[in-house]
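**Q** Sequence isn't available, so here's the structure alone:
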């Protein structure tokens, strides 16, 4: 399994980067438009890779950062969402915008992605609204701890997450106090 590729960027198209490694092997890697905007021909780059093996293809999807890769892989878990659709989301939304759209159930953000209609957007929100999936990739540990603590006090997860969007504290103890005042 290929997990990372490092080398010289020899060819760059909107959704494809060709990277020539020190060993002389060139790899074609499918990338998002966000990733493309950060690359320049001839530069030495390193991309995190998600490899998808199918009967008819061995596809490499490349990402500049782990958050974008996590967003891509999370979308692949949604039934009916394939790699092309997931890559369109990565090209259109930042990982933070995506996470907030899921937490807030904001279907309009997802329908702004070409190829995603209202039905698919509702399906993505429904299947990914479980905060456990999102917590592991895009929410700081002190926020995750706060969510768990407030849930143990009987508050609903979706209400907690909405309140946390307005909170400013940067550690678990202060964030719990601030959130409790807003939840009361």
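**A** Okay, I see it. Computed from a predicted structure; not experimentally measured.

**Q** from here on, contacts and neighbour counts on C-alpha atoms
**A** Noted.

**Q** ok, the residue nearest the centre of the chain - contacts?
**A** In the chain, the residue lying closest to the centroid (C-alpha atoms, centre = their mean) is residue 71, at 2.0 Å. Going by C-alpha atoms under 8 Å, 6 or more residues apart in numbering, residue 71 touches 90, 95, 98, 137.

**Q** and the second one, what is it in contact with?
**A** I take that to be residue 95. Applying C-alpha under 8 Å, 6+ apart, the residues contacting residue 95 are 67, 68, 71, 138.

**Q** just curious, which of those residues is nearest to residue 54?
**A** Nearest to residue 54 among the contacts of residue 95, counting by C-alpha to C-alpha, is residue 71 at 20.9 Å.

**Q** next up, a second structure to put side by side with the first:
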């Protein structure tokens, strides 16, 4: 099991990053809530990881902290939830927001995310409510998701590239291409980088 990676951040292409560790490049998929906290390419980064081995692939999923990784591990234990849907959930809301949804049996917020129908949302609440109690009661979920010390956004790129990159990331998270383009167009303002566009699009979708 690869539990943590420390190295140089080489590339950021949401929702995937490339980290160089002693000359070996690790491709890591991350939920956007963790992606927003990354430093600029060229800086050192520490990522908590979950390693998934399938017949056709070996995949690394990364997280900014152990709490988010722990929540991801509980999510993928739930019936009908795979790693991709787990990433989608933790991209659409922070770990603390998801905990509150489960604690309050807030099915409607879960249904707003792609790939989650009402039955799946209800099943998640039933299956996870007791298992997530170990994370404690989370009350204040209105605080902004602050970046890690030293974190910086991407440099501003041309409008078309920004929109295309943001839409591509949303498609990777389970949204249909037409829906992703509409979400991006609905929030884009001149000067935004792709990470900001993705953040605002996901926020508006809930």
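**A** Okay, I see it. Just so we're clear, the structure is a prediction, and the values are computed from it rather than from any experiment.

**Q** and the gap between the residue nearest to the centre of the first structure and residue 51 of the first structure?
**A** 15 Å (C-alpha to C-alpha, to the nearest Å).

**Q** so where in the first structure does the helix ranked longest in the second structure end up aligned?
**A** Taking DSSP state H as the criterion, the second structure has its longest helix at helix 159-172. Using TM-score structural alignment, none of the residues of the first structure align to helix 159-172 of the second structure.

**Q** Which positions in that helix come out as buried?
**A** The neighbour-count check on helix 159-172 of the second structure (16 or more other C-alpha atoms under 10 Å) flags 159, 162, 163, 165, 166, 167, 168, 169, 170, 171, 172 as buried.

**Q** Just the strands from the first structure, written as ranges.
**A** Along the first structure, counting by DSSP state E, strands occupy 4-13, 16-20, 26-30, 44-53, 58-63.

**Q** if we can go back for a sec, lining up the contacts of residue 95 of the first structure with the second structure, which overlap?
**A** Of the contacts of residue 95 of the first structure, the ones still in contact in the second structure (both residues aligned by TM-score structural alignment, their matches' C-alpha atoms under 8 Å) are 67, 68, 71.

**Q** Of these, which is the nearest to residue 142 of the first structure?
**A** Residue 142 of the first structure lies nearest to residue 67 out of those, by C-alpha to C-alpha, at 17.6 Å.

**Q** Just give me the neighbour total for the residue lying closest to residue 20 of the first structure once chain neighbours are set aside.
**A** With sequence-adjacent residues excluded and distances taken as C-alpha to C-alpha, 6 or more residues apart in numbering, residue 20 of the first structure is closest to residue 26, at 4.1 Å. Burial of residue 26 of the first structure is recorded as 18 neighbouring residues (other C-alpha atoms under 10 Å).

**Q** swap in the one 10 residues further on?
**A** Close neighbours of residue 36 of the first structure, defined as other C-alpha under 10 Å, add up to 19.

**Q** Distance check, the closest residue to residue 165 of the second structure other than its chain neighbours against residue 36 of the second structure.
**A** Counting by C-alpha to C-alpha, 6+ apart, residue 165 of the second structure lies nearest to residue 194, which is 6.3 Å off, once chain neighbours are set aside. In this view, residue 194 of the second structure and residue 36 of the second structure are 10 Å apart by C-alpha to C-alpha.

**Q** go on, residue 83 of the second structure?
**A** Distance from residue 83 of the second structure to residue 36 of the second structure, by C-alpha to C-alpha: 19 Å.

**Q** can you give me the helices for the second structure?
**A** 32-35, 66-75, 83-92, 95-103, 107-111, 118-128, 159-172, 177-187, 194-205.

**Q** which stretch among those helices comes nearest residue 6 of the second structure?
**A** From these, taking C-alpha to C-alpha, the stretch that ends up closest is helix 66-75, at 14.3 Å.
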